[in-house]
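# with the sequence up front, the predicted model follows.
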Amino acid sequence: MDRLSGNARIPPRSPKGGRPTQEVAARLNTHILDAALEQFITHGAEQTSMNAIAAAASVSKRTLYARFESKIGLLMAAIEHGLEHQLDDFKTHIPNGSNREQLLSLAGEMLDMSLEPRVIGLQSLIKWLEAQDKGYEKRIAPGDLVKVGRGPFINLLKAMPEFDGVKDEELDFLASFLLDALVSSPHRRILERHDLDNTAQSKAEYQSKTLDLIVRDFHCFG
């Protein structure tokens, strides 16, 4: 189910009353965060009201304030929720083949995901928090979304026999570099510079040429 659909079904409260079970309470929390994130992404942090979120989640404002204290508190919880589950729906089949083929397959999937409205919305919300200059970055840092994207590259590198015994910090550096070169850079060129077409062919050609440069020997810099 799409996490931003806002259609999660929450079991009705028991006719006997009393506090909801821990499972129901957790599901309600997830339901609220899904609904809140959809509202924040659709309308922006400033324009989204607690009334709108309460209506979208079919709960009272009192419930929202009891659980999250404020709109900022709910916004940060919703962003954390979005980051935590960002890769839940990211299902990619890495085909058998060379390291190059596997890397390009992963990079292509990651670039496509980075261009989805949900991810772009998360980026915008994180930037908005940072721009408030009120210390919110202590809880949600601008680089948190990058950390999420780095994980699949680390996992792929660890699965390659050539990287057996390589230190974790070296794998982390290489994964970050590959993410920047094969995903973040074309992402910016598509959305900010507008000098790369958002088509399967253009993205694949860009990533293939970039990888060619990475693996080529640059003796002039030696």
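Looks like it came in fine.
# only C-alpha atoms for contact and neighbour calcs from this point on.
Fine.
# pull the contacting residues for the residue nearest the centre of the chain.
Geometric centre of the chain, nearest residue: residue 86, 4.2 Å, by C-alpha atoms, centre = their mean. Contact partners of residue 86, counting by C-alpha atoms under 8 Å, 6 or more residues apart in numbering, are 119, 148.
# and it, helix, strand or coil?
Here residue 86 is coil, with the state taken from DSSP: H, G, I helix; E, B strand; the rest coil.
# check which helix or strand residue 39 maps to.
Using DSSP states H and E, residue 39 falls within helix 22-43.
# put this beside the first:
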Amino acid sequence: MQAADTAPAVSRGGRPSREAAAQLGERILDAAMELMLEQGYGATSIEAVAARAGVSKRTFYHRFADKAALVQAVVARVVERARPPLAARASTPPQAPAPEGLEGLRRSLHDFGTHTLRAALSPQVLALYRLIIGESHRFPDLLRAVALSGGRAQAVRTLVDTLCRQLPQLPPAQAEFAAQQFLQMLVSLPQLRAMGIGDAMSEPDCELWVTQTVDLLLNGLGG
């Protein structure tokens, strides 16, 4: 028996209001995330997601074409919620502010690094990372969902924009290489330790890690 939809508001024409429709979509994504983390991606069926969300399969398919589209939306939401505030600037052309010097660049990188590492160590991101590691070899949809979310690509663009603004003499190719290496150094080991490969880092450990990673980057760039 299909579950009944329970939209909080209905418009005069009988359809859910825009707000109610958005809430319904969020409820489906919440249910999908819960089930995928509880049971795994492979064991999570569309029927189970619809039942957990309290919607009919027809309502589900009105919003998501299939399971691949669902997991793309789940991953995109996790990435968006975890995205550092500075990442929003990557999609708009830089305004070419007045040069701030090396210390201004250091502060920008430190702020970005702090937000990025905090996001990478958040419970939802770690849970999603475990899911991807555990099942992506059987379900390529998981890797495609991560690629389509554009989280890392946008972080790289933000860093490249920052480096090129503050170090105009730096060739763009070198700026991109530096941005890729900075992200890898910043996130990889703390994330592995948070997942149990070694002791998890404390807040002071993370702060020192960001500071030293920024210093290493700037030293490598000759700053």
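Cool, got the structure. These numbers were taken from a predicted model, which means no experiment stands behind them.
# the helix holding residue 39 of the first structure against the second structure, how far on average?
Taken over the aligned residues, the distance from helix 22-43 of the first structure to the second structure averages 4.1 Å (mean C-alpha distance after the TM-score superposition for the first structure).
# coming back round to it: for residue 151 of the first structure, see how far away the residue nearest to the centre of the first structure is.
Per C-alpha to C-alpha, to the nearest Å, residue 86 of the first structure is found 11 Å from residue 151 of the first structure.
# next: residue 160 of the first structure.
Distance, residue 160 of the first structure to residue 151 of the first structure, by C-alpha to C-alpha: 15 Å.
# the more surrounded of the two?
residue 151 (15 against 12; other C-alpha atoms under 10 Å).
# what's near enough to touch the more buried one?
Counting by C-alpha under 8 Å, 6+ apart, residue 151 of the first structure has contacts residue 175.
# ok, residue 41 of the second structure touching residue 133?
No. Proximity of residue 41 of the second structure to residue 133 does not meet the contact threshold set by C-alpha atoms under 8 Å, at 11.4 Å.
# which residue of those two possesses the greater neighbour count?
residue 41 (23 against 11).
# now check the first structure for the residue matching the more buried one.
In the first structure, the residue paired with residue 41 of the second structure is residue 45, using TM-score structural alignment.
# which ones are touching that match?
By C-alpha under 8 Å, 6+ apart, the neighbours of residue 45 of the first structure are 75, 125, 128.
# assign the second one to helix, strand or coil.
The local conformation at residue 125 of the first structure, judged by three-state DSSP, is helix.
# surely it touches residue 43?
No. In this structure, residue 125 of the first structure is not within contact of residue 43 by C-alpha under 8 Å, at 10.6 Å.
# any idea how many residues pack against residue 123 of the first structure?
Neighbour tally, residue 123 of the first structure, other C-alpha under 10 Å: 19.
# please apply the same query to residue 62 of the second structure.
The burial count for residue 62 of the second structure: 9, using other C-alpha under 10 Å.
# give me the element it is part of.
Using DSSP H and E, residue 62 of the second structure sits in helix 57-63.
# now residue 169 of the second structure: how far from residue 183 of the second structure?
For residue 169 of the second structure relative to residue 183 of the second structure (C-alpha to C-alpha), the value is 22 Å.
# more neighbours, the two?
When neighbours are counted by other C-alpha under 10 Å, residue 183 comes out ahead of the other of residue 169 of the second structure and residue 183, with 18 against 9.
# got a list of what the alignment partner in the first structure of the more buried one touches?
Matched to the first structure by TM-score structural alignment, residue 183 of the second structure sits across from residue 179. By C-alpha under 8 Å, 6+ apart, the contact list for residue 179 of the first structure reads 107, 149-150, 153.
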